[in-house]
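Provided below for reference: sequence and predicted model.
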Amino acid sequence: MSATALAAPAPVAPVRRRPGDAIADVALFTRRGIRHQLRSLDALLLNVLLPVLLMTMFVYVFGGALSTGGSGLDYVDYVVPGVVLLTAGYGAANTAQSVAGDMVTGIVDRFRSLPVADWAVPAGHVVASVAKNLVTTAIVLAVAFAVGFRPDAGLVDWLGVVALVVLYVLAMTWLATVVGLVAGSVESASAFSFFVLFLPYLSSAFVPVETMPTVLRAFAEHQPITPLTDSLRGLLLDMPIGDNGWIAVLWCVGIMLVAAPLSAMLFRRRAGR
């Protein structure tokens, strides 16, 4: 046998990564996430119909029976921030199912062979979720205007509203990504959506917390949806928000600081990288 045949194969040089490549990786997986959402007809219909149904139900079915306490607000003005957070949070929580689907279908094995950053896959899910839920929020506000919502917000107030909604969606999406990575199936990951969908009902989103029993009131006053709702309501209706603004920001940033690195670590471990 010749010396050439016995020679060891030449080592493959590692792919050099530039700083901008990570951003390109995230953009790639973001486009993938958006395409998957556009191809899912039932998800598209839900994203359009859920805001419409919730807004009309709360305004026309429950609005005449529910009180806004001593705020003096019409119920349509009171309820809009709660519906915004409910629909955005539910949409963000659905990311858990998308991530779990990636983990159980074997597509991650393909990702392992690509020279991409470890955290680009979950980050792509997150950015796609933000894009989708900004559209959902726009639908909620359009329906709200159609049923009589008339905000007093200026430009700075609207920018604050968008910033808070984006922060909330980022926090819930990173948390949903963690759930999707630890879930054993798509079905088990879907339970997180119901939790996030239920959470606004135990807050100031639809009724003042002062009307709740003592135990429920204590919970409502110490969970993130209440300061978020009160902050959005104050910004939209030109009302003072007190400490609610920074409390809402601290909740969202705190969740992200825990969930984002945890999701990257979990993905690396699940993908065997």
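Yes, it's here.

every contact and neighbour count from this point should use C-alpha atoms.
Noted.

in stretch 197-214, what counts as buried?
197, 199, 200, 201, 202, 203, 204, 205, 206, 207, 208, 209 (16 or more other CA atoms under 10 Å).

quick one: which of these sit in helices?
Within the buried residues of stretch 197-214, residues falling in helices by DSSP state H are residue 197.

I'd like the buried residues of stretch 197-214 as TSV, with distance to residue 131 appended.
Below are the buried residues of stretch 197-214 laid out as TSV (distance: CA to CA, whole Å):
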residue	distance to residue 131
197	19
199	22
200	22
201	25
202	27
203	26
204	26
205	23
206	26
207	29
208	31
209	31
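
try this one side by side with the last:
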Amino acid sequence: MTTIATPVPTAVARPRPVADVRTMLRRNLLRAVRYPGLTMFMVLGPLVMLVLFVYVFGGALGAGVDPGAAPGAEARAAYLDYLTPTLLVITIVGAGQSVAISAAMDAYGGIMARFKTMAISPGSVLSGQVLGTVIQGILALVLVLAAAFAMGYRPEADALDWLALAGVLVLLAFALAWLCVAMGLNAKSVETASNTPMILLLLPFLGSGFVPVETMPTPVQWFAQHQPFTPIIETVRGLLAGGAGLDGSVALTAVAWLVLIGVAGYVWARSLFRRERRI
């Protein structure tokens, strides 16, 4: 009598979301170490603008943002106070550009397709990239702020202002990271992914980032007042100034923009990740 062996069921590996996100976070941080060019871009760009705009243009522009400032060192100090919040925001935008490139590299290198076949939490692949970008952005912020301090920047923020500022900047980092991940996945090539987020770098120039909105022509002024970076920059500027002149409605508008950008970026990125890529 022949007996037929019953196959023993094998255990199916189940994804562990927290552990998977931690693994993907470690992977993206290691990549930042191995490809330091993207990380250096986040820091060097704002530092170059800080030195250029303060020491070359600050004497003239400082008199525009603070009419009572005397030409020379006083005007440069006034413009340093005005410019530093803008460069903190631009630093976060630079971090977003780097994650767009990383996402496109993974998509076109076939790595994301490989991840989809593995027993890992699907959300961990993108979440690891976003968290890695937020951490890199925060470290870059510290360096840029330290450089501003070395140049004489002295904010008037108290402990609560610094805490609120940290919340706004972290929320900004998450929102732009999700948006730029989606831009990277949607790009037709890695080169395109590096160019698409450039529009985000232009918006602070077309807002209150470098000069007051009131000095602009009427059509540009209207655009500056209704685009997202103006209330975001004004909120950061007001918090660093110790809450002086911070309009509560402007702060709420900034938070609303950040939530909208973050949710839209998240939904778009998850949709692109699920979609089968045809190269």
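Yep, it's here. All values reported here derive from a predicted model rather than from experimental measurement.

and the TM-score between these chains?
Remark: TM-score between the superposed chains equals 0.90 [TM-score structural alignment, normalised by the length of the first structure]; 266 aligned residues with a CA RMSD of 2.2 Å.

ok, the residue mapped onto residue 118 of the first structure from the second structure to residue 167 of the second structure distance?
The alignment partner of residue 118 of the first structure in the second structure, by TM-score structural alignment, is residue 122. Here the criterion is CA to CA, to the nearest Å. By it, residue 122 of the second structure lies 27 Å from residue 167 of the second structure.

those two: which is more packed in?
Under the neighbour definition other CA atoms under 10 Å, residue 122 of the second structure and residue 167 were set side by side, and residue 122 has more, 20 against 12.

wait, isn't that one in contact with residue 112?
No. Contact status for residue 122 of the second structure versus residue 112: not in contact, 9.9 Å apart, counting by CA atoms under 8 Å.

aligned partner of residue 41 of the second structure in the first structure?
When the first structure is aligned by TM-score structural alignment, residue 41 of the second structure is paired with residue 46.

so its match, which of the three states?
Assigned by DSSP: H, G, I helix; E, B strand; the rest coil, the conformation of residue 46 of the first structure is helix.

the residue nearest the centre of the second structure in helix, strand or coil?
Centroid-nearest residue in the second structure: residue 92, 3.2 Å away (criterion: CA atoms, centre = their mean). Here residue 92 of the second structure is recorded as helix under three-state DSSP.

quick check: it vs residue 19 of the second structure, distance?
26 Å.

correct me, but residue 197 of the second structure touches residue 180?
Yes. Using CA under 8 Å, residue 197 of the second structure is in contact with residue 180, at 6.6 Å.

touching both of the two, which residues are there?
Common contacts of residue 197 of the second structure and residue 180, defined by CA atoms under 8 Å, 6 or more residues apart in numbering, comprise 96, 97, 100.

residue in the first structure matching the second one?
In other words, residue 97 of the second structure. In the first structure, the residue paired with residue 97 of the second structure is residue 93, using TM-score structural alignment.

and that match, what does it touch?
Here residue 93 of the first structure is in contact with 172, 173, 175, 176, 192, 193, 196 (CA under 8 Å, 6+ apart).

out of these, who has the most neighbours?
residue 173 (32 neighbours).

ok, the closest residue to it other than its chain neighbours to residue 128 of the first structure distance?
Setting aside the residues directly before and after it, residue 173 of the first structure is nearest to residue 92 in space (CA to CA, 6 or more residues apart in numbering), at 4.8 Å. Residue 92 of the first structure is 10 Å from residue 128 of the first structure, where distance means CA to CA.

between those two, point out the one with more neighbours.
Shown here are residue 92 of the first structure and residue 128; by other CA under 10 Å, residue 92 has more neighbours (29 against 24).

tell me if I'm right that that one and residue 179 touch.
No. Residue 92 of the first structure is not in contact with residue 179 according to CA under 8 Å; the separation is 11.9 Å.

neighbours of residue 68 of the second structure, just the number please.
12.

with residue 77 of the second structure instead?
Number of residues near residue 77 of the second structure (other CA under 10 Å) recorded here: 21.

what's the answer for residue 6 of the second structure, then?
6.

which strand or helix spans it?
Counting by DSSP states H and E, residue 6 of the second structure is held by no secondary-structure element, helix or strand.

my guess is residue 149 of the first structure meets residue 75, correct?
No. Checked against CA under 8 Å, the pair residue 149 of the first structure and residue 75 is beyond contact range at 9.3 Å.

who's more crowded, the two?
A count of neighbours by other CA under 10 Å puts residue 75 above the other of residue 149 of the first structure and residue 75, at 21 against 18.

does the residue mapped onto residue 232 of the second structure from the first structure belong to a helix, a strand or coil?
In the first structure, the residue paired with residue 232 of the second structure is residue 228, using TM-score structural alignment. In three-state terms, and counting by three-state DSSP, residue 228 of the first structure is helix.

ok, residue 228 of the first structure touching residue 243?
No. The pair residue 228 of the first structure and residue 243 does not pass the contact test of CA under 8 Å, sitting 10.7 Å apart.

the more surrounded of these two?
When residue 228 of the first structure is set against residue 243 and neighbours are counted by other CA under 10 Å, the residue ahead is residue 228, at 30 against 11.

with adjacent residues omitted, what lies nearest to the more buried one?
Nearest residue to residue 228 of the first structure in three dimensions, chain neighbours excluded: residue 248, at 5.1 Å (CA to CA, 6+ apart).

so what corresponds to that neighbour in the second structure?
In the second structure, the residue paired with residue 248 of the first structure according to TM-score structural alignment is residue 254.

near that match, how many other residues are there?
24.

how about the one 10 residues further on?
Taking other CA under 10 Å as the criterion, the count of residues near residue 264 of the second structure is 15.

dump the residue contacts of it.
Going by CA under 8 Å, 6+ apart, residue 264 of the second structure touches residue 179.

which position in the first structure aligns with it?
In the first structure, residue 264 of the second structure lands on residue 258 (TM-score structural alignment).

same question, residue 276 of the second structure
The alignment partner of residue 276 of the second structure in the first structure, by TM-score structural alignment, is residue 270.

quick check: that match vs residue 196 of the first structure, distance?
As judged by CA to CA, residue 270 of the first structure and residue 196 of the first structure stand 25 Å apart.

and for residue 29 of the first structure?
On the measure of CA to CA, residue 29 of the first structure and residue 196 of the first structure end up 25 Å apart.

if we can go back for a sec, of the buried residues of stretch 197-214 of the first structure, closest to residue 38 of the first structure?
Nearest to residue 38 of the first structure, judged by CA to CA, of these is residue 197 at 22.2 Å.
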